[in-house]
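Undergrad: output the structure for:
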Amino acid sequence: MLKVRVLDHPYIQVVLTTLRDKNIRQIEFRKAMVRLGRAMGFEITRDLELERVEVETPLGVKTEGVRFKDMDKVVIITVLRAGMPMTEGLIKIFYNARQGVVSARRVEEKGMRADKTFDVEITYVRLPKISNEDTVIIVDPMLATGSTIREVLKIVLSKSRPRKVFVVGAIATPLAIDRVREVVEEYNLDATIYTAAVDLTVNEKGYIVPGLGDAGDRAFGE
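TA: Sure, this is the predicted structure:
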């Protein structure tokens, strides 16, 4: 089953507005994407299971508290290169996460097909061992046509069957959400998309409108 959570926290929406602004410089964009990843990480922890623990304070008094039960069973997979700044922010929250990378790009030279999909070129895959007790977080800032994230999901699922899959992006479209749902239903996954906004339109080049442009180019240069 696929769930979609649009994170409407005021701080997240302020950072998103900064990212949408065409006038901010490259370094400002990259730093804002890091901030977005960190803030979204806080929100994502709401869906992690807690367990009760007892600790002793410096005053020698025992008191009860909580900790995340599965914080040590998180794998973050970054879609290169656009996902790198968001991952930097997420790692500040999921500090024990194991990491993997997939280098993927839409083959824009061939253009978008009539069904609004692209060929996707995968040039590098490096994943840690993933168990059926792990939660996998896949980071791709722009879920536009869903072509890239669908291929990345299939690569991950061809090698493993994690307990949960979280897809994290700055902006998603209904089209991309539907294509993720197709994979989720095919593999019978427990999956959630976390995004700061759902923009309704994809233009003829496959870019989200209003969107924020090409996240990789804006963060690292063309």
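
Undergrad: only C-alpha atoms from now on, for both contacts and neighbour counts.
TA: Noted.

Undergrad: middle-most residue in the protein, spatially?
TA: Nearest to the mean C-alpha position of the chain, by Cα atoms, centre = their mean, lies Val168 at 2.0 Å.

Undergrad: my guess is it meets Val139, correct?
TA: Yes. Using Cα atoms under 8 Å, Val168 is in contact with Val139, at 5.0 Å.

Undergrad: pull the longest helix from the chain.
TA: helix 26-44 (DSSP state H).

Undergrad: give the buried residues for that one.
TA: Buried residues in helix 26-44, defined by neighbour count with 16 or more other Cα atoms under 10 Å: 29-41, 43-44.

Undergrad: one more, for comparison:
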Amino acid sequence: MVHELTSPLTTHLVNTLRDSQSDALRFRQIVKTLAVLLAEAALGEEALQEKFLLTWQGERSFKLFDESELLFVTVLRAGLPMLEAMADLFPKAQAGFLAIKRDEKTHESKLYYDRVPDCTGKHLI
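TA: Here you go, the predicted structure:
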């Protein structure tokens, strides 16, 4: 499923990425922010599960994502800040990596690195 973000905030952030005056640090910060917005859209249909947590008031039930069911796959280089943002939000989730290079003659994309764990039973993002 494809999730398209169309909010004014997303438009602002994407257009800021296009600014050739943005330095590498600013670029990574914006990509991480966009990743959080994308995660909200992508996980919108994912069911939260009841989990018991020990709080200062004792054990209580809360709704949380089952991080073990999440699998984030990134395309290497520009996608790494996105994966970093997801790892910050979901430290127990798995990660996978793809590397794709464009053939300069045919302009076709070629997959040359694929390290994605088994996706069975996972919510793949």
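
Undergrad: just to revisit the earlier point, for Val125 of structure 1, see how far away the residue nearest to the centre of structure 1 is.
TA: 19 Å (Cα to Cα, to the nearest Å).

Undergrad: can you show me the strands along structure 1?
TA: Assigned by DSSP state E, structure 1 shows strands spanning 2-6, 50-56, 62-68, 74-80, 98-106, 120-126, 135-139, 142-143, 164-172, 191-198, 201-202, 208-209.

Undergrad: now the ones you listed as TSV including distance to Val183 of structure 1?
TA: Shown next, in TSV, are those (distance: least, Cα to Cα, whole Å):
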stretch	distance to Val183 of structure 1
strand 2-6	10
strand 50-56	29
strand 62-68	28
strand 74-80	17
strand 98-106	18
strand 120-126	16
strand 135-139	14
strand 142-143	14
strand 164-172	11
strand 191-198	10
strand 201-202	21
strand 208-209	21
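
Undergrad: most tightly surrounded among these?
TA: strand 142-143 (a mean of 28; mean count of other Cα atoms under 10 Å).

Undergrad: which residues of structure 2 does that strand align to?
TA: Counting by TM-score structural alignment, strand 142-143 of structure 1 falls onto no part of structure 2.

Undergrad: what packs against that strand?
TA: strand 164-172 (3 or more Cα pairs under 8 Å, 6 or more residues apart in numbering; DSSP states H and E).

Undergrad: residue range for the strand it packs on in structure 2?
TA: Using TM-score structural alignment, strand 164-172 of structure 1 finds no match anywhere in structure 2.

Undergrad: which elements pack onto that strand?
TA: Using 3+ Cα pairs under 8 Å, 6+ apart: strand 164-172 of structure 1 touches strand 135-139, strand 142-143, strand 191-198.

Undergrad: to Phe68 of structure 1, which of those lies closest?
TA: In terms of Cα to Cα, the element of those nearest to Phe68 of structure 1 is strand 135-139, at 12.7 Å.
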